[in-house]
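Novice: structure of the sequence below:
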Amino acid sequence: MSTPHRVAFLVYDGVTLLDLAGPAEVFKEANRFGADYRIVLLSPTGAEVTSSLGVRIGVDGAVAAEPAPDTFLVVGSDVYPRARVPEDLAQAARIPAAVAGRVASICTGAFVLAAAGLLDGKRATTHWQVAAELAARCPTCRVEPDAIYVRDGTTYTSAGVTAGIDLALALVEEDHGPDLARDVARALVVYMQRAGGQSQFSAPLQGPPPRSPALRTITDLVTANPSGDHSLGALAKHLNVSTRHLTRLFHDELSTTPARYVEGIRFDMARALLDQGHTATQAADLAGFPSYESMRRVFARKLSISPAAYQRRFRTARRATAGDGLAG
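Specialist: All right, here's what the predicted structure looks like:
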């Protein structure tokens, strides 16, 4: 019998209730489709806390008294973009983060991670209104204000409020694959992936990041802006290395070529855009394909169908689930 995946949320006085409830609901709903998440709520001292709405939140225990979580999430609050994070709260984040399989923040929870030193030297995001403040408090962070969520190794940060749902769905997809995550998204009547974000597409969330810092720089660059100029020459110039050396890095670590990697990211972006209702021409343009025809060839090679046929199948599946009765 498999061991449940422990998902621990750090809560504290003033937390935004939706930052907690939205992601927690994703993990709970995933259990209906075969996942095995055990959700626990932790506070710095083990005492109940009060949300920004005045709702009291009971907890399962204190941070220091709980076993190591598999996933540790810090909930956001309106308080700490305006005030400094107290040391006891920062320490409450450090303790489980040191032993967790992965660490994440919801919205302004990134300020707690930053105060704990957990974002130093990493890419991160938060609510766009306070992104500049996060960058000021964590000068070594590379803050991306337009991203829905960002992954840097085993650290994840998400944008404002409902972006926590996007992040939770991505974590479920990482654990159980896109089919189960899509079932959860449909059950909750939310988009599985939103268009317009920089790092919310499924491909970059699958598998560990490259070991080489140089290659990691390139994959992050492509993921953040799939439609940019990512020719072999441009990517090699970005690192100030030869095209041969860059090609060798991709071959040794990712068993692919730079061109195939870029194509794969663009394919996943185009597929997500089609899932969300964009036309095939729009998807090709937004994903960075030189033309619709070039995108069509990739779909034919990978899926043996055209983009239009793929979109019809997805829409048919959505209509088929529309009659599923759900109380609520």
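Novice: only C-alpha atoms for contact and neighbour calcs from this point on.
Specialist: Fine.
Novice: helices along the stretch 201-328 of the chain, start to end?
Specialist: For the stretch 201-328 of the chain, the helices defined by DSSP state H, counting those that start in this stretch cover 213-224, 232-239, 243-254, 258-275, 280-287, 292-303, 307-321.
Novice: would you turn these into JSON lines with distance to A97 and mean neighbour count?
Specialist: Conversion of the helices of the stretch 201-328 of the chain to JSON lines gives the following (distance: least, CA to CA, whole Å; neighbours: other CA atoms under 10 Å):
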{"stretch": "helix 213-224", "distance to A97": "22", "mean neighbour count": "18"}
{"stretch": "helix 232-239", "distance to A97": "32", "mean neighbour count": "16"}
{"stretch": "helix 243-254", "distance to A97": "27", "mean neighbour count": "16"}
{"stretch": "helix 258-275", "distance to A97": "30", "mean neighbour count": "22"}
{"stretch": "helix 280-287", "distance to A97": "35", "mean neighbour count": "21"}
{"stretch": "helix 292-303", "distance to A97": "38", "mean neighbour count": "16"}
{"stretch": "helix 307-321", "distance to A97": "38", "mean neighbour count": "15"}
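Novice: to compare with the earlier structure, here is another sequence to fold:
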Amino acid sequence: MSSDPHRVAILVYDGVKLLDVAGPAEVFGEANLLGAAYRIALLSTTGADVTSSIGMRIAVDGSAATHTDPDTLLVPGGDIYPRTPVTRDLAEATGDLAARAGRVASVCSGAFVLGATGLLDGRRATTHWKIAGELATRHPKARVEPDAIYVRDGAMYTSAGVTAGIDLALALVEADHGPDLSREVARSLVVYLQRAGGQSQFSAPLQGSPPRSPALRRVVDLVTADPAGDYSLAALAGRLNVSTRHLTRLFREELGTTPARYVESIRFDIAKSLLDQRHTATQAASMAGFPSYESLRRVFARELSISPAAYQRRFATARREQDG
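Specialist: Predicted coordinates:
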């Protein structure tokens, strides 16, 4: 690996989300322990310290205007965007640093800061799914992809919310040092071994609010740990030490579904993840706990109106575009 430091400038501002800063910074810092040479600098528009969205003060290393040209510029998000317009000084500082950077990245609503500079015009981009529509409205020249964890368009990277910034940083490390180091960083940080950019932000068990009942939350843990296990109504009730009638009532009252349909939704999400990881549809069906490929195909047809193979082809296309 090169001994020359790779300069990462993280542009912070009042109201910035702390995890959007700390998550990627930890990835780069962990990579340094494994042989990389990232030099991280926190910058603000004036060089003054800033206050995060939770009130914690963030000490900065200097101002955007006077800092050395960065190899990577990272703009984190903040809860203030898109509620308020991006300030002129932040947009100008971003534009100045971006013009001097080798590549530019944003986390979550940091995409609005990039958009305010015109950097997203004519490019593919993403942000948190809740505000993706607003990003598309404000910046109609950008091609917003609301369902991606992160999007790469040339030397421009944008990502979804909060923890997706860790996926983004892992992708940057992989681009610099290859997949082996990126995987080692992920293992060290005990995070997912790395979700690809084209993978959906959405997860079947996570689309609604988490179950209030400990018994129902336990169902997610059980199925995720062993997707192919026996989760018939009787088996679930036995493992949760409740009656089948009580368990059925909990699902109906709290989630508006049946135990069987909820287990199927978790398996469906696992199967999608396995397809994203390039397992065959038959392998994904078996590993996710479906009794056959045909049963998985029926769920895909009902939920997405496409086959597992078509879903995988679409994901592979998105991945090639990310890597291109």
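Novice: of all the helices of the stretch 201-328 of the first structure, which one is nearest Q198 of the first structure?
Specialist: Evaluated over those, closeness to Q198 of the first structure peaks at helix 213-224, with 4.7 Å, by CA to CA.
Novice: so which bit of the second structure is the closest one matched to?
Specialist: The alignment of helix 213-224 of the first structure onto the second structure (TM-score structural alignment) covers no residues at all.
Novice: could you measure from the residue nearest to Q311 of the first structure when sequence neighbours are not counted over to L113 of the first structure?
Specialist: Spatially, and ignoring its direct neighbours in sequence, Q311 of the first structure is nearest to L274 (5.9 Å; CA to CA, 6 or more residues apart in numbering). With distances taken as CA to CA, to the nearest Å, L274 of the first structure is found 35 Å from L113 of the first structure.
Novice: ditto for I148 of the first structure
Specialist: For I148 of the first structure, the distance to L113 of the first structure equals 17 Å [CA to CA].
Novice: same thing with N31 of the first structure?
Specialist: Distance of N31 of the first structure to L113 of the first structure, given as CA to CA: 28 Å.
Novice: which SSE is immediately downstream of the strand or helix carrying I39 of the first structure?
Specialist: Secondary structure assignment for I39 of the first structure, by DSSP states H and E: strand 37-43. Proceeding N to C from strand 37-43 of the first structure, the next assigned helix or strand is strand 49-50, under DSSP H and E.
Novice: what helices or strands is the helix or strand following that next one leaning on?
Specialist: The element immediately downstream of strand 49-50 of the first structure (helix or strand, assigned by DSSP H and E) is strand 56-57. Helices and strands touching strand 56-57 of the first structure, by 3 or more CA pairs under 8 Å, 6 or more residues apart in numbering; DSSP states H and E, are strand 49-50.
Novice: who's in contact with the strand it packs on?
Specialist: With CA atoms under 8 Å, 6 or more residues apart in numbering as the test, strand 49-50 of the first structure has contacts from V11, Y12, D13, G14, V15, S43, R56, I57, G58, V59.
Novice: buried subset of these as a PyMOL selection?
Specialist: What follows is the PyMOL syntax selecting those of these that are buried according to 16 or more other CA atoms under 10 Å:
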select buried, resi 11+12+13+14+15+43+57+59
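Novice: ok, now which ones touch E92 of the second structure?
Specialist: The neighbours of E92 of the second structure, taking CA under 8 Å, 6+ apart as the test, are T117.
Novice: from V27 of the second structure, how far off is it?
Specialist: E92 of the second structure is 27 Å from V27 of the second structure, by CA to CA.
Novice: the nearest residue to L247 of the second structure once chain neighbours are set aside and I58 of the second structure, how far apart?
Specialist: By the measure of CA to CA, 6+ apart, the closest residue to L247 of the second structure outside its immediate chain neighbours is A237, 6.4 Å from it. In this structure, A237 of the second structure and I58 of the second structure are separated by 49 Å, where distance is defined by CA to CA.
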